[in-house]
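In: Fold the following.
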Amino acid sequence: MRAELRHIRNWIFDLDNTLYPASANLFALIDARIGAYVARLLNVDADEAWRVQKAYFHAHGTTLSGLMAEHGIDPHHYLDDVHDVDMAALERNETLIAALARLPGRKLVFTNGDAPYATKVLDRLGLAGTFEAIHDVHATSYRPKPDPVAYQGLLDAYGLDPHESLFVEDMARNLRPAKAIGMATVWIDNGSEQLPGDADRSFIDYITTDIGQWLFDILEEDA
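Out: Next comes the predicted model:
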């Protein structure tokens, strides 16, 4: 294990575009379903639905949070609808599977999606049973990343010391609150959608394009 990471006891991972590559384009399918949901809900065309969808995403952390705040939608109905996608593009990453199996300590998923969807993704990736828990958007009381309340709720729910925790995420902005409370941060720089004009990376400790290879490398260093 790399020397400066030997104190890490809790390994926390985002799900989408983190435990599988953004090139799988699974989230593009979800994004399209979100747009269709917004269009039906508001009775608007695709262009206006896209504008509303992204405005809520940027302002509220997720489109869901914006729709709940502005239109009082049922989150369960929404999540069941937008996550009804074909997962055939997801493939097992044997390097990632093996590296996660070797990691010492606790492993958790922290996602703005929901646990039923996350479970299906993990099964498809060959990671069923790898993680102690899935802390999802329901568990955050619909205050998603990057809301600091979501991070504190994660720590409280599982008794985690942030100074012994590392968080891996493809959305750079979601790492800022993690760093602020003492976590080590890893950014998966793989082309995922970022906030316009958000170029600050001062809160990121490590950058990689492949989390499986990064974990393998840190486990081999100073082994």
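In: Every contact and neighbour count from this point should use C-alpha atoms.
Out: Noted.
In: Past the lengthiest helix in the chain, which element shows up next along the chain?
Out: If you go by DSSP state H, the chain has its longest helix at helix 26-42. Where DSSP states H and E defines the elements, the next helix or strand beyond helix 26-42 is helix 46-60.
In: next up, for comparison:
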Amino acid sequence: MTELPDPHRFSHVTDWVFDLDNTLYPHHTNLFSQIDVRMTSYVSELLSLSREDARTLQKELYREYGTTLAGLMERHRIDPDDFLQKVHDIDYSWLVPDPSLGTAIRQLPGRKFIFTNGNRSHAERAARQLGILDHFDDIFDIVAADLTPKPARQTYERFAALHAVTGPKAVMFEDLARNLAVPKSLGMTTVLVVPRNFEPTFSEIWERDADYEDDVDFVTDDLGSFLSRIVGTAD
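Out: So this is what the prediction gives:
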């Protein structure tokens, strides 16, 4: 369903900003499901809840605070380092190296960043498994964000200040439209990366972002093809 972009629409871009989970690697790899299961286990063990009750609370925290971590810190004063280490202890072999994506990212003119609500170690391991890690200038993770997750405006502003990113010269790629609202307001071009053919698992009510449609400039379900078109290597 990818609508390949006019490369001229991106000729002004000098900073390319990518979310990680379900963005740089596709939704159908299901890697995040491992993290999701570990978060449920963490909540269950922390609060002595059944897995069903723990998952219900986990999603409640996600909706209210933006991430499960933020909610657990606010309500239960947990150690964020312990949480991040445990929930990212996963099997990265689920990710298949993507040489064409790597080539497209490498050829993009300007700087490239990973901007994630996960931690740096997770981003590095995932990007390394994909074969794209060396193409990025830096990773802005939840620790760099002072543990305040997207879509909080101060987190984007912190990122932009740290790397001297000017909105009108930047583009943001994300799998959640709500996380594109602030970038759009800062003048960034915005690209929503959706699952291939809008897989049914993507349609959970709490993940729908219909109210943010106006914050999305482009939509793609194939990031590699989208970027290849921009750099002029698409078929």
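In: that older thread, pull up the aligned stretch in structure 2 for the longest helix of structure 1.
Out: The alignment of helix 26-42 of structure 1 onto structure 2 (TM-score structural alignment) spans residues 31-47.
In: With structure 1 overlaid, report how far the matching stretch is off on average.
Out: Here the mean offset of stretch 31-47 of structure 2 against structure 1 after fitting is 0.4 Å, by mean CA distance after the TM-score superposition for structure 1.
In: Skipping its backbone neighbours, what lies nearest Val165 of structure 2 in space?
Out: Asp15 (6.9 Å; CA to CA, 6 or more residues apart in numbering).
In: would you list every one of the strands in structure 1?
Out: With strands called from DSSP state E, structure 1 shows them at 10-13, 106-110, 133-135, 165-169, 184-188, 206-208.
In: can I get these in a markdown table with distance to Gly72 of structure 1 and mean neighbour count?
Out: A markdown table is the format used below for those (distance: least, CA to CA, whole Å; neighbours: other CA atoms under 10 Å):
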| stretch | distance to Gly72 of structure 1 | mean neighbour count |
| --- | --- | --- |
| strand 10-13 | 29 | 22 |
| strand 106-110 | 24 | 21 |
| strand 133-135 | 23 | 21 |
| strand 165-169 | 29 | 24 |
| strand 184-188 | 33 | 24 |
| strand 206-208 | 38 | 15 |
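In: coming back round to it: hmm, who's touching the longest helix of structure 1?
Out: Identification of contacts with helix 26-42 of structure 1 by CA atoms under 8 Å, 6 or more residues apart in numbering yields 16-17, 44-46, 48-50, 52-53, 63, 78, 81-85, 87, 89-90.
In: which of those are buried?
Out: 16-17, 49-50, 52-53, 63, 78, 82-83, 85, 87, 90 (16 or more other CA atoms under 10 Å).
In: What does Thr63 of structure 1 correspond to in structure 2?
Out: Checking TM-score structural alignment: Thr63 of structure 1 goes with Thr68.
In: Surely its match and Thr56 touch.
Out: No. Under the criterion of CA atoms under 8 Å, Thr68 of structure 2 is not in contact with Thr56, lying 11.2 Å apart.
In: Would you mind listing the residues touching both of the two?
Out: Residues touching both Thr68 of structure 2 and Thr56 by CA under 8 Å, 6+ apart: none at all.
In: re the thing from before, of the buried ones among the contacts of helix 26-42 of structure 1, which pair is most distant in space?
Out: Comparing every pair within those by CA to CA identifies Val52 and Leu90 as the most remote, at 28.6 Å.
In: For the match of Thr63 of structure 1, which residues are in contact?
Out: By CA under 8 Å, 6+ apart, Thr68 of structure 2 lies in contact with 39, 58-59, 61-62.
In: before we move on, what about Val186 of structure 1?
Out: 166-169, 175, 204-208.
In: Using JSON lines, please lay out those residues together with distance to Pro144 of structure 1.
Out: JSON lines is the format used below for the contacts of Val186 of structure 1 (distance: CA to CA, whole Å):
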{"residue": "Leu166", "distance to Pro144 of structure 1": "18"}
{"residue": "Phe167", "distance to Pro144 of structure 1": "15"}
{"residue": "Val168", "distance to Pro144 of structure 1": "16"}
{"residue": "Glu169", "distance to Pro144 of structure 1": "14"}
{"residue": "Leu175", "distance to Pro144 of structure 1": "13"}
{"residue": "Ile204", "distance to Pro144 of structure 1": "20"}
{"residue": "Asp205", "distance to Pro144 of structure 1": "22"}
{"residue": "Tyr206", "distance to Pro144 of structure 1": "23"}
{"residue": "Ile207", "distance to Pro144 of structure 1": "23"}
{"residue": "Thr208", "distance to Pro144 of structure 1": "24"}
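In: For burial, what's the neighbour tally of the counterpart of Ile142 of structure 2 in structure 1?
Out: Counting by TM-score structural alignment, Ile142 of structure 2 corresponds to Val137 in structure 1. By other CA atoms under 10 Å, the residues close to Val137 of structure 1 number 23.
In: Does Val137 of structure 1 touch Pro116 like I think?
Out: No. Applying CA under 8 Å, one finds Val137 of structure 1 not in contact with Pro116, separated by 11.2 Å.
In: Aligned counterpart of Pro75 of structure 1 in structure 2, please.
Out: Match for Pro75 of structure 1 (TM-score structural alignment): Pro80.
In: Likewise for Ala101 of structure 1?
Out: Match for Ala101 of structure 1 (TM-score structural alignment): Arg106.
In: do the same with Asn112 of structure 1
Out: In structure 2, Asn112 of structure 1 lands on Asn117 (TM-score structural alignment).
In: How many neighbouring residues does that match have?
Out: Neighbour tally, Asn117 of structure 2, other CA under 10 Å: 23.
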